[in-house]
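J.: Next input, structure requested:
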Amino acid sequence: MPDIHTTNGLWDHLEPASNLLAAVFDNDPILRYMLCNLSYKDYLVYLRPYWRGLCRAALLNGGVITEVNGWQTAGIMLPPGRSVDNPWTIIPAAFGFLGVLWRIGFAGFVRMLWDFTCPVNAAKERVLQGQEHYYLFAIGTEYEHQGKGLARALMESYQYTAWSLEKPIWLEATTEYSRDLYLSLEFEVVEEITIGEGKADMDGRQNPDGLGVTLWAMVWWPKASQRLNRE
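T.: As a prediction, the model looks like this:
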């Protein structure tokens, strides 16, 4: 395991976390789909305020931002019982990206709240059946520091926290690379979900004949005894 130094923060960590995640999720297919009506140039411009709004939503729902080694890696974890689609925080969080919402319009808002949220929540209910869990909202590493084990080390610290309270961790992997990383950390894929069929290609760009974008709902269980009958 690499030597890591971490700090946890809330609103003081908002800007650097937004900047880092915007930089490293520049080609994420799910985010590209969410903003698919923008040109790629505009997409890159609006990624930072978009992530600022997403991070605001996480913080408003009890999320904690953890940075590693001076912002080489950052992650956001929500505690048990909290969710970013809480209706009481959607409007306050939206102030973080009003300009983005204006550019993507109502169709973009639908992609954010329904195309993604509805199938993910259905999978979560089927698998966890209301069981309290941690939610890994986001994790990312600067390109020049990837491959050093920083994200893995941060994930292992999250797993230790969840293990100590006997709570599972839920996340959605949006690329095959991230899916395989989580698999190596003993997460399991509980559902493969495709969104945007007939709207976008696999990279998330607009395409009326596209096959859509795939994501993987995944869970880490702290103990075998916490596995529920999910049939």
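J.: For the rest of this, base every contact and every neighbour count on C-alpha atoms.
T.: Fine.
J.: Name all residues that make contact with residue 1.
T.: Residue 1 makes contact with 149, 153 under the criterion C-alpha atoms under 8 Å, 6 or more residues apart in numbering.
J.: ok, and what's touching the longest helix seen in the chain?
T.: Longest helix in the chain, counting residues (DSSP state H): helix 40-60. Contact with helix 40-60 is made by 10-11, 14-15, 17-19, 21-23, 26, 32, 35-36, 64, 76, 78, 83-84, 89-90, 92-97, 99-100, 137, as judged by C-alpha under 8 Å, 6+ apart.
J.: I'd like the structure of this one too, to check against the first:
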Amino acid sequence: MGDMATGQHSVRRVRRGEVGAAAATLARAFDDDPVMRWMFGDEQILRVGLPRMFGTMIRRFHLHHGATELVAGAGGPLGVATWDPPGRWRTPWWRTMWAVPSLLRAMPGRVAAAQAIVTAIETVHPSEPHWYLAYLGTDPSAQRQGIGGRLLRSRLAVCDAEAAPAYLESSNEANVPYYRSFGFEVTREIAVPDGGPTLWAMWRPPAAR
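T.: Reported below is the predicted structural model:
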């Protein structure tokens, strides 16, 4: 999908040279996220590792799908959304192997926690073809300006045009009503074992044309 006019700013694809800036935006957006806090376990590890993790995941897992989008501001991305197309949410083993060294450096000593979250999520992931919203984040300096809504509407318009559902896991219960306002509904709670956090699986059928 190309640029989508949205008033003052535009929604467009993330370019390869913007991966670092996009990752930094997501890291700032997820700084106080309950799942990220539990997964990294330590404030200093999180500060250093979160942008590295997002950079690796965008570069290795999402960018090649052509559906990682940003809202651009004068100083860089104001918000970022990473989507995977129907049938392509699961990362091939060879891409995972490429990413492993970078992910190990991003979260030293926390691989088991990260794997517990991934396993809990993947075990209940829907088999029906759908667009998958892996991450959506707005820079704290740009929150409450409709940035997240612009990003959501950009890809949900594609979902509706293709008559395809959309799926996400909300890592913060406070965000569930926000996603409901875009047509998502909670289908189940995902509890990470051994005292891990809870995520809310949410599904959105395509809007009737």
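J.: just to revisit the earlier point, just the buried positions in the longest helix of structure 1, please.
T.: For helix 40-60 of structure 1, a neighbour-count test (16 or more other C-alpha atoms under 10 Å) marks 43-44, 46-60 as buried.
J.: ok, now stretch 177-196 of structure 1?
T.: Result for stretch 177-196 of structure 1 [16+ other C-alpha under 10 Å]: buried residues 179, 182, 187-189, 191, 193-196.
J.: Count the residues that sit near residue 198 of structure 2.
T.: 20 (other C-alpha atoms under 10 Å).
J.: And it, how close does it get to residue 90 of structure 2?
T.: Separation of residue 198 of structure 2 from residue 90 of structure 2 (C-alpha to C-alpha, to the nearest Å) stands at 21 Å.
J.: Also residue 28 of structure 2?
T.: Applying C-alpha to C-alpha to residue 28 of structure 2 and residue 90 of structure 2 gives a distance of 26 Å.
J.: between the two, which one's more packed in?
T.: residue 28 (18 against 11).
J.: What residue in structure 2 is paired with residue 19 of structure 1?
T.: Matched by TM-score structural alignment, residue 19 of structure 1 corresponds to residue 24 in structure 2.
J.: typed the wrong thing, it's residue 52 of structure 1
T.: Counting by TM-score structural alignment, the partner of residue 52 of structure 1 is residue 55.
J.: same deal with residue 163 of structure 1?
T.: That one, residue 163 of structure 1, aligns with residue 160 by TM-score structural alignment.
J.: can you give me the strands for structure 2?
T.: 4-6, 9-13, 68-73, 76-84, 131-138, 166-170, 185-191, 198-204 (DSSP state E).
J.: mind checking how far stretch 186-200 of structure 1 is from the chain centre?
T.: 13 Å (C-alpha atoms, centre = their mean, to the nearest Å).
J.: can I assume residue 130 of structure 2 is in contact with residue 165?
T.: Yes. Using C-alpha atoms under 8 Å, residue 130 of structure 2 makes contact with residue 165 at a distance of 5.0 Å.
J.: With that, I have no additional questions.
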